[in-house]
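Trainee: Whatever this is, show me its structure:
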Amino acid sequence: MPLLVMKFGGTSVADLDRIKNAAAKVRREVERGYDVIVIVSAMSGKTNELVGWVEETSPLYDAREYDAVVSSGENVTAGLMALTLQEMDVPARSWQGWQVPINTTSAHAAARFVDIPRANIDQKFAEGMKVAVVAGFQGLSPEGRITTLGRGGSDTTAVAFAAAFEAERCDIYTDVDGVYTTDPRISAKARKLDRIAFEEMLELASLGAKVLQTRSVELAMRYKVKLRVLSSFEDTDENSGTIVCDEEDIMESKVVSGVAYSRDEAKMTLVTVEDRPGIAAAIFGPLAEAGVNVDMIVQNISERDYEGHTGAVTDMTFSCPVNQVARARKAMEEARASGAIAYDDLVEDTDVAKVSVVGIGMRSHAGVAARMFQALAADGINIKVITTSEIKISVLIDRKYMELAVQALHDAFELEKAG
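Mentor: As a prediction, this is how the structure comes out:
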């Protein structure tokens, strides 16, 4: 039988009625002749509740026990989905991570896949099972302990199963009906894309688009898994949603495919750092050890050079999530106290946002940056930091201008128009 992987997120299985709705979509695919592997998330809000219980019980918790507790949400959903399908006369059974087994590393709360043996599930398909309902987000460490994959891990689980079982397609059911040119809540002109390249989706996911988890897109790109994003709340057919696929499979040739944003960013600047080989490593090594997720990095000539000071100095600016500012400050203060680095001041700006344009067409088209900067200038939006890659341009701006910037860029690149 051809095989399909279907993943349902937390909002899609938030209560028993929604589980029934999701199960009906699974039954329809079975009736079309597919064997189906269903990956489920915990019911909406349950993971946060479980995490809260752990933190209330033990602020300095054992990560192994954290995983044991937090993974239970997916187990409940998997069992309820299997029972619902059985009530619909669909041969189904639930699988927890250790039963497959989903083999992972030992990094609790941030485990990575090692392999997914097919034998157990393949045997049950051969015996007449039509649907394997697998608890997402979890696996089994080499030590035999339950692990979890980090937030959004159920998307990654779905893609990993699609790769391991050579599925025809991996359908990600969520609360939106596809991938849009930008957030429809910000721009009424946002257009649903029929197809988007893996690289574009990876950039959009990493830049703040919440549709797919970044690691799931990385995995899909590596193993050439055809992804489809579609709504669990609408009637769907083979043309529904957005296909995430290879660049060669896309007919549209827009220079820019989408505008992404990240609201909760911070900009930090180390003023007058010694300009010498190894200074970047001395700064970003401690930040990495402290778990600070550094994004944009800019090094400038310091004003001190213009004031006649002796010795080469520089200013080092970087961005990070606003909730990691205290951690970053502590890491820098400790590095200065130890003598690893010296700086005059650490300037923090916690009221900024990142806005980005993404498109594989940038590789072969000039003038994208100029068009982007002109659009922002026309609306009086000042740019604080700029970074680029082959298929994206990101800017850091005052947070109060974020929505205006998204709308201006969406209009400037005429993303409401197809092709």
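Trainee: can we go C-alpha only for contacts and neighbour counts from here?
Mentor: OK.
Trainee: Which helix or strand lies directly C-terminal to the biggest strand by length in the chain?
Mentor: Assignment by DSSP state E gives strand 258-274 as the longest strand of the chain. Using DSSP states H and E, the helix or strand that follows strand 258-274 towards the C-terminus is helix 279-289.
Trainee: ok, and for the very next helix or strand once past that next one, which residues are buried?
Mentor: Per DSSP H and E, helix 279-289 leads on to strand 297-301 as the next helix or strand towards the C-terminus. For strand 297-301, burial by neighbour count (16 or more other Cα atoms under 10 Å) applies to 297, 301.
Trainee: could you say what helices and strands the helix or strand just after strand 297-301 packs with?
Mentor: Per DSSP H and E, the first helix or strand lying C-terminal to strand 297-301 is strand 313-321. Packing partners of strand 313-321 (3 or more Cα pairs under 8 Å, 6 or more residues apart in numbering; DSSP states H and E): strand 258-274, strand 297-301.
Trainee: Would you mind saying which of the ones you listed lies nearest residue 173?
Mentor: strand 258-274 (20.8 Å; Cα to Cα).
Trainee: Measure how the closest one sits relative to helix 279-289, angle-wise.
Mentor: 120 degrees (axes from the mean of the first three to the mean of the last three Cα atoms, to 10 degrees).
Trainee: where along the stretch 301-419 of the chain do the helices fall?
Mentor: For the stretch 301-419 of the chain, the helices defined by DSSP state H, counting those that start in this stretch occupy 325-337, 368-378, 402-412.
Trainee: ranking those helices by burial, who's on top?
Mentor: Per-stretch averages of neighbours, counted by mean count of other Cα atoms under 10 Å, single out helix 402-412 among the helices of the stretch 301-419 of the chain, with a mean of 20.
Trainee: Would you quantify the distance from the closest residue to residue 195 other than its chain neighbours to residue 171?
Mentor: Spatial nearest neighbour of residue 195, excluding adjacent residues (Cα to Cα, 6 or more residues apart in numbering): residue 243 at 4.7 Å. Remark: distance between residue 243 and residue 171 (Cα to Cα, to the nearest Å) = 9 Å.
Trainee: Please give the structure of this sequence too, so both can be compared:
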Amino acid sequence: MLQVNVLRQQTAWVKERLAVKNFKQPELVDEIIALDDERKKLQAAFDTIQSKINTASKEIGRLMGQGKKEEAEAAKAEVATNKTAVGELTEKMNSTEKTLQEKLLQLPNLPSATVPPGKSAEDNVVVRTGGSDVTLYEGAVPHWDLIEKYNIVDFETGSKVTGRGFPFYKGKGAKLQRSLIQYFLDYNTAAGYTEFIPPFMVNEASAYGTGQLPDKEGQMYHITADGFYLIPTSEVPVTNIYRDTIVKETELPVMMTAYSPCFRREAGSFGKDVRGLNRLHQFEKVEIVQITHPDKSYEAHTAMVEHIERLIQSLELPYRILHLCGGDMSFTSALTYDFEIFSAAQQRWLEVSSVSNFESYQTNRLKCRFKDASGKTQLTHSLNGSSLALPRILAGILENNQTATGIKIPFVLQPYFGAAELS
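Mentor: Sure, this is the predicted structure:
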């Protein structure tokens, strides 16, 4: 959530940055400033009348002590009138504050100065590419044929038990999935990230804290009986560890990693671009999250991008890194780099990670702060990245490493999988 003082002090700049994100309601900024003006007026009136009540209340005691009953009764009447006025002001203040907060929640985060303009994915900028080109053998097929051939993922039973987009991984497919998760966690913890196993459901306050609500209600599974939400990523519970917390400056940066299943309602229609493992309602992912000093968040973002790049390189997959344009960024992000791997069998790029800096947008909602050297309380910055999302990584490994006799396992995974080939 943006801070009102930023909107007030840098109004023109805020509107310019919102335009980069293709935000269509710049007038909201002026409405919020006007509501904040009204809130301040109401607060000033409230303070003035409350001061009169306090003064008159003391005067009543003095008058009663002096036997001036008639004057004391007049003072009581004045206090009663002022208390009625205070009650009315309180209602107006609460209503104004509620409207102000609702409108603030409608504003997306401001894109950083480096974010390129653009309306859609076609306008994203390729930062760099890596990995070797893949030459497939003549009989190569897409991963949905490979998983059937090697009997490692069962979509049909998943559909029967739950619904479309909820696959069963089985046999060597389950083992390869588990191997990837363990390798990703080991890789992250070796780099200094503390591992967590978080709850896989969160309450409404947590969903608001990281910005899933009110922007993404339709994308999450809602457990209406208890008011919980199934998590779309472990970023949500892990970042919320620091909701309503003042962190010691010496503890920054906080570096966390977590594995979780992820639940997304918006998996979409099933066609050639979302077939097989390309898009699911439930999938597995390992996440990295950082809570940083505001002066260090862009340095941390660069380090996270490099960390994930080395991870993909270790899997021997061709990849590219995209700097997302304003129109393709998430509601909460100030800067996002996406990683995509190339599927030789599908002849298309598959997104496997997003690395984002949210600056203080999430931490303002979360009230995650620290005290600086002068004792002043400041908001931290938050960042997160996929390290990595499993389904498309698995699809890429299956497709790009297929041979006539089996599927070669990347060297770094062989100790986890226990073999050099899946056959």
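Trainee: what's the TM-score for these two chains?
Mentor: After superposition, the two chains reach a TM-score of 0.23 (TM-score structural alignment, normalised by the length of the first structure), with 154 aligned residues with a Cα RMSD of 6.5 Å.
Trainee: shared neighbours, residue 243 and residue 171 of the first structure?
Mentor: 227-229 (Cα atoms under 8 Å, 6 or more residues apart in numbering).
Trainee: May I see the helices of the stretch 301-419 of the first structure organised as JSON lines, with distance to residue 395 of the first structure added?
Mentor: Formatted as JSON lines, the helices of the stretch 301-419 of the first structure follow (distance: least, Cα to Cα, whole Å):
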{"stretch": "helix 325-337", "distance to residue 395 of the first structure": "19"}
{"stretch": "helix 368-378", "distance to residue 395 of the first structure": "9"}
{"stretch": "helix 402-412", "distance to residue 395 of the first structure": "10"}
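Trainee: Go through those helices and name the closest to residue 285 of the first structure.
Mentor: Using Cα to Cα, the nearest of the helices of the stretch 301-419 of the first structure to residue 285 of the first structure is helix 325-337, at 9.5 Å.
Trainee: Could you figure out how far the closest one is turned away from strand 313-321?
Mentor: Going by the same axes, to 10 degrees, helix 325-337 of the first structure makes 150 degrees with strand 313-321.
Trainee: And helix 325-337 of the first structure, what does it pack against?
Mentor: helix 279-289.
Trainee: quick one: the helix it packs on to strand 297-301, angle?
Mentor: Using the same axes, to 10 degrees: helix 279-289 of the first structure against strand 297-301 is 150 degrees.
Trainee: My guess is residue 176 of the second structure contacts residue 415. True?
Mentor: No: under the criterion of Cα atoms under 8 Å, residue 176 of the second structure makes no contact with residue 415, lying 11.1 Å away.
Trainee: Just say helix, strand or coil for the residue nearest to residue 195 of the first structure.
Mentor: strand (DSSP: H, G, I helix; E, B strand; the rest coil).
Trainee: Counting neighbours, what do you get for it?
Mentor: 25 (other Cα atoms under 10 Å).
Trainee: To what extent is residue 48 of the second structure buried, counted in neighbours?
Mentor: With other Cα under 10 Å as criterion, residue 48 of the second structure counts 12.
Trainee: helices or strands next to the helix or strand it falls within in the packing?
Mentor: Secondary structure from DSSP H and E places residue 48 of the second structure in helix 27-65. Using 3+ Cα pairs under 8 Å, 6+ apart as the contact criterion, the elements in contact with helix 27-65 of the second structure are helix 4-9, helix 69-104.
Trainee: Could you pull out the buried residues of it?
Mentor: Buried-residue list, helix 27-65 of the second structure, by 16+ other Cα under 10 Å: 29, 32-33, 35-36, 38-39, 42-43, 46, 49-50, 52-53, 56-57, 59-60, 63.
Trainee: closest one to residue 404 of the first structure among the helices and strands packed on strand 313-321 of the first structure?
Mentor: Of those, nearest to residue 404 of the first structure by Cα to Cα is strand 258-274, at 11.4 Å.
Trainee: Just name the most buried of the helices and strands packed on helix 27-65 of the second structure.
Mentor: Buried most deeply of those, by mean count of other Cα under 10 Å, is helix 69-104, with a mean of 15.
Trainee: can you state the direction angle for that one and helix 27-65?
Mentor: Using the same axes, to 10 degrees: helix 69-104 of the second structure against helix 27-65 is 160 degrees.
Trainee: After helix 69-104 of the second structure, heading C-terminal, what element do we hit next?
Mentor: strand 125-130.
Trainee: Now that next one: buried residues?
Mentor: Across strand 125-130 of the second structure, burial judged by 16+ other Cα under 10 Å covers residue 125.
Trainee: Same drill for residue 176 and residue 415 of the second structure, tell me which one is more crowded.
Mentor: residue 176 (22 against 13).
Trainee: if I look at that one, how far off is residue 395 of the second structure?
Mentor: 11 Å.
Trainee: ranges for the helices of the stretch 51-200 of the first structure?
Mentor: 63-70, 72-87, 119-126, 153-164, 198-206.
Trainee: Distance to residue 272 of the first structure and mean neighbour count for those helices - can I get that in CSV?
Mentor: Output for the helices of the stretch 51-200 of the first structure, formatted as CSV (distance: least, Cα to Cα, whole Å; neighbours: other Cα atoms under 10 Å):
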stretch, distance to residue 272 of the first structure, mean neighbour count
helix 63-70, 40, 18
helix 72-87, 49, 21
helix 119-126, 60, 14
helix 153-164, 41, 26
helix 198-206, 31, 23
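Trainee: about what we covered before: wait, which of the helices and strands packed on helix 27-65 of the second structure is closest to residue 388 of the second structure?
Mentor: helix 69-104 (32.2 Å).
Trainee: For the closest one, name the packing helices and strands.
Mentor: Helix 69-104 of the second structure packs on helix 27-65, going by 3+ Cα pairs under 8 Å, 6+ apart.
Trainee: quick revisit: export the helices of the stretch 51-200 of the first structure to TSV and append columns for distance to residue 316 of the first structure.
Mentor: Converted to TSV, the helices of the stretch 51-200 of the first structure look like this (distance: least, Cα to Cα, whole Å):
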stretch	distance to residue 316 of the first structure
helix 63-70	35
helix 72-87	43
helix 119-126	53
helix 153-164	34
helix 198-206	23
